[in-house]
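Peer 1: structure of the sequence below:
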Amino acid sequence: MTPDLILEGAVWLSLGCFGLSLLLCLYRVVFSTALPDRILALDTMTINVIAVFVIVGIAEGTPVYFEAAMLFAMVGFISTVAFAKFLLRGDIIE
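Peer 2: Model prediction:
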């Protein structure tokens, strides 16, 4: 087996695993009754999307996906902090 074939198989396997994880988190967001569970599922979805961006960047060999993953990570962190602050205080802006 060539290294390119092994890399391609690993990329497809990892994309399938992260896709399944995204679907399970989406199920948790839609059918959960508690707001903290939904926030945690959205944060987990953010992490999974970052991983998908990095995997696609490795497969394509272009740095554009890595920059998109970095931007998505920053926005995901800010949104998680905002959700948590809203959950604790009921207000985001003081």
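Peer 1: going forward, measure contacts between C-alpha atoms and count neighbours the same way
Peer 2: OK.
Peer 1: could you identify the longest helix within the chain?
Peer 2: Scanning the chain for the helix with the most residues, using DSSP state H, yields helix 3-31.
Peer 1: now show me the structure for the sequence below, then we'll compare the two:
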Amino acid sequence: MNQLLSASYTIIEIATIICLAAISVSLILLVYRIITGPTSADRAVALDSVGMNMMGMAALTAVLIPTTKINDVILLIGILLFIGTVAIAKYLEKGVIIDRDLD
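Peer 2: Next up, the predicted model:
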């Protein structure tokens, strides 16, 4: 039973490291898309995907490091990502982020 538990920990650790490597490659490709994106909408989608990948990297780090503090970081990244996505979408649609009606 102890050997089975040790083997499962090893398998989880190896799978997590492989997933971290795959997300790192994805981040490199997304940074390329942000720099050379043909339109602003492509850049916005790539930036949103970078945030999602950062959440994934934080979640995989939470699997490797046995602590509950990283879960708060994942939630914070998600909230900031949502606010940023809404701001970028509003900027792309109207050209301004904050409407100032001085009536």
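Peer 1: just give the TM-score of the two.
Peer 2: Scored by TM-score structural alignment, normalised by the length of structure 1, the superposition of the two chains gives a TM-score of 0.96; 94 aligned residues with a Cα RMSD of 1.0 Å.
Peer 1: which part of structure 2 matches the longest helix of structure 1?
Peer 2: Mapped onto structure 2 using TM-score structural alignment, helix 3-31 of structure 1 covers residues 8-36.
Peer 1: gap between the matching stretch and the chain center?
Peer 2: Distance of stretch 8-36 of structure 2 from the chain centroid (Cα atoms, centre = their mean, to the nearest Å) equals 11 Å.
Peer 1: after superposition, how close is it to structure 1?
Peer 2: Stretch 8-36 of structure 2, aligned to structure 1 and superposed, deviates on average by 0.6 Å (mean Cα distance after the TM-score superposition for structure 1).
Peer 1: which strands and helices sit next to whichever helix or strand comes after the longest helix of structure 1?
Peer 2: For helix 3-31 of structure 1, the succeeding helix or strand toward the C-terminus, using DSSP states H and E, is helix 35-60. Packing contacts for helix 35-60 of structure 1, counted by 3 or more Cα pairs under 8 Å, 6 or more residues apart in numbering; DSSP states H and E, involve helix 3-31, helix 64-89.
Peer 1: trace A89 of structure 2 over to structure 1, please.
Peer 2: Under the alignment by TM-score structural alignment, A89 of structure 2 pairs with A84 in structure 1.
Peer 1: now do its match: how many residues are near it, please.
Peer 2: A84 of structure 1 has 16 neighbouring residues, counting by other Cα atoms under 10 Å.
Peer 1: the one 10 residues further on now?
Peer 2: Using other Cα under 10 Å, E94 of structure 1 is surrounded by 4 other residues.
Peer 1: and for R89 of structure 1?
Peer 2: 10.
Peer 1: likewise for S6 of structure 2?
Peer 2: Neighbourhood size, S6 of structure 2 [other Cα under 10 Å]: 10.
Peer 1: got the buried residues for the match of helix 3-31 of structure 1?
Peer 2: Neighbour counts using 16 or more other Cα atoms under 10 Å place T16, L20, I23, L27, L30, V31, R33, I34 of stretch 8-36 of structure 2 among the buried residues.
Peer 1: could you list every residue that touches the nearest residue to the last one once chain neighbours are set aside?
Peer 2: This means I34 of structure 2. Distance criterion Cα to Cα, 6 or more residues apart in numbering; nearest residue to I34 of structure 2, sequence neighbours excluded, is R43 at 4.7 Å. R43 of structure 2 makes contact with R33, I34, I35, G37 under the criterion Cα atoms under 8 Å, 6 or more residues apart in numbering.
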